[in-house]
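J.: Okay, structure incoming, though there's no sequence with it:
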């Protein structure tokens, strides 16, 4: 096994992005940013819709009496699979050397695998088969995630990373709202919805992956050492800020997902809306408008005044306010207000947190692995476990669910205050 060329066992002084020779200096074009966002839109269609509505629909159709248990199981299977797959995918992506582009190759392969498996999920009425297909979807998602995430650190200068992070984050909301409208208001057949979303996701990625070139990686970014060395995450003592950033991402996303994953059931069982799917779509559209505005605004602010932590904290505060409002007053009017607050909070968080993460990466040679680990860690099955436990133990008390959501986001806000190398 080849030893790494430098000592990786002890703490090192952080290098600011402006002084780091591995940070790109050439600006990316507006067309690059728009096509990059379109590729992320395809990815988020495959990620957001299952967790927010499609798995709930599928579980309800397979067994209405066990819908909560099945929906939680399906979510857990996908989340565990992607967390396990990302380190290996990141390791292989960092080591790939192709003239066509190592990141593009992994992203295109991942999209193809994920879309094919995704299309087949809705055609099955067997729980084990669905779980197996969801594992394949997650493996494909892992390839896309590590590749697209690394492109920000590989190709985008620091003073454009707020906009690149917005291109990463804003499509989440567009995918969720537009996708929900498609699978609840336009396509009413569950099996048709799954293959339609798969085709749409694949179409979104092709303009960027086939039409935009990728620069060859510098020789100094070639990973060294063996499989075990490169699969092993950096030691916490060497990269504490990296792990605090990871904790922030995990906890804030988990707190958000605890409340949103069961939105379809909440509007029907707690708010007693006559059309639960229509009501969920209305809330999502309100969320979309506020989230898009906040994502764009926070991205511009972050590029012009590169202070990341205050914006992340502000985003967390809005999300806590949204969750607590639903815990205190579960009414339709409060739900509309909470959707707006959640949109502002999550949009602000999305546009800044990814930038912050690129600035605490411990090694330029393992960007795909390290960014992929952070992005995959947010998929740890905290939300389905907490949601299932709270709703089961409290006899489906949604006030308790949203109180738990607020607490988890609060812990994420505390984590970002522990980061020392980024202001």
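T.: It's in. Note that the structure is predicted; figures quoted are calculated from it, not measured. Numbering: from 1, shown residues only.
J.: C-alpha only now, for contacts and for neighbours.
T.: Will do.
J.: How about the contacts made by residue 109?
T.: Residue 109 makes contact with 140, 143, 144 under the criterion CA atoms under 8 Å, 6 or more residues apart in numbering.
J.: Against that first model, consider the following:
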């Protein structure tokens, strides 16, 4: 691996990660609060899991293809921010289409228009984030990546908390769903402007050192291979549960206001993750990335299993806090571990784009997991949730076991 040459960061971590704040708010409110509610209004209760899973999986196709292609083009031009600007514009157009479908259409016609808007959202957001994701490994030296990743994780968690609060407010005040889309658009644009103004394009020239590894050989580089595999496993665990949390609150916990209850659970997860994100990132700079992931992943797996046994909503909130502590620590270290595993400065955006596939490809699990959820619940006894949450815990534990294979490239780069 080739390390950055500067011994000091070239831009504030808060400015560098500002757009991650907007993107995290965007995806939390959209995927976890708005989309489950909107899908039910379009297709009804009986098929909500199947259609929500299908929507997530179809959108993941774009998230699979776009980042590596756009990242490679960004590496050739040496530019990052123009992609961010154009991508945000397309993202906003997609949000507008989704909002119109919710506000003016119904039934399957509304669903198909909603799907078209969601595809635009996926296209724009991935077009923006693929080159943007190269900035941390490109501008931050290895010995500070844990700190930078921790601040990025904290900003993401804070944004997710605000997204959950927004979901609570929309539900409690009985506001139109379109208000959520307006909030997402505003919260996406402002941080994007902060990043574009605070990271001069001159700070992101084409890399001049190191050799670019052909993408066909990228998985022969063991640090990248194992980081990719373990991220896939953790993402599979996350996406096995995340889209269906709102349904879990109603079907298993018997909460009358599913939106409010799932938003409170998310708030507990996120507040806890804020507390552990910065600590986890800084700790990983001192003791290494893997020990933090061992503890974080195990905590997430145990919490996911115990949620199946939660006797009441209060217990589910306590377990949400435990899950959040693990999730925050994992998120803070995950980006540092991925940055350490990049083989060459000359292809940061392309390689980060391919690595990003490890996070978005598991969104395809939404379709089979949604079908499994509907099938299991039709058998009675909330069997569907037992299967889905149990599978999620298995993915987390397997990720913990396999992360031990990731070589410590940080020492080699020092």
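T.: Structure received. Note that the structure is predicted; figures quoted are calculated from it, not measured.
J.: rewinding a little: give me the subset of the contacts of residue 109 of structure 1 lying in helices.
T.: Among these, the members falling in helices (DSSP state H) are 140, 143, 144.
J.: does the residue nearest the centre of structure 1 sit in a helix, a strand or a coil?
T.: With distances taken as CA atoms, centre = their mean, residue 375 lies nearest the centre of structure 1, 6.0 Å away. Using DSSP: H, G, I helix; E, B strand; the rest coil, the structure places residue 375 of structure 1 in helix.
J.: and residue 170 of structure 1, what pairs with it in structure 2?
T.: Taking TM-score structural alignment, the alignment pairs residue 170 of structure 1 with residue 154 from structure 2.
J.: Tell me how far that match lies from residue 290 of structure 2.
T.: 19 Å (CA to CA, to the nearest Å).
J.: So those two - more neighbours on which side?
T.: Ranked by neighbour count (other CA atoms under 10 Å), residue 154 of structure 2 and residue 290 place residue 154 first, with 28 against 21.
J.: Residue 416 of structure 1 pairs with which position in structure 2?
T.: Per TM-score structural alignment, residue 416 of structure 1 is aligned with residue 403.
J.: what's the nearest residue to that match if we skip its chain neighbours?
T.: Leaving out its chain neighbours, the residue that sits closest to residue 403 of structure 2 by CA to CA, 6 or more residues apart in numbering is residue 230, at 5.9 Å.
J.: tell me the SS of the equivalent of residue 391 of structure 2 over in structure 1?
T.: Structural alignment (TM-score structural alignment) places residue 391 of structure 2 against residue 404 in structure 1. The three-state label given to residue 404 of structure 1 by three-state DSSP is helix.
J.: Run a quick neighbour tally on residue 404 of structure 1.
T.: Neighbour tally, residue 404 of structure 1, other CA under 10 Å: 22.
J.: Map residue 208 of structure 1 onto structure 2.
T.: Per TM-score structural alignment, residue 208 of structure 1 is aligned with residue 195.
J.: Repeat that for residue 48 of structure 1.
T.: In structure 2, residue 48 of structure 1 lands on residue 28 (TM-score structural alignment).
J.: Quick check: that match touching residue 163?
T.: Yes. Residue 28 of structure 2 lies in contact with residue 163 (CA atoms under 8 Å); the separation is 5.9 Å.
J.: the more surrounded of those two?
T.: residue 163 (30 against 23).
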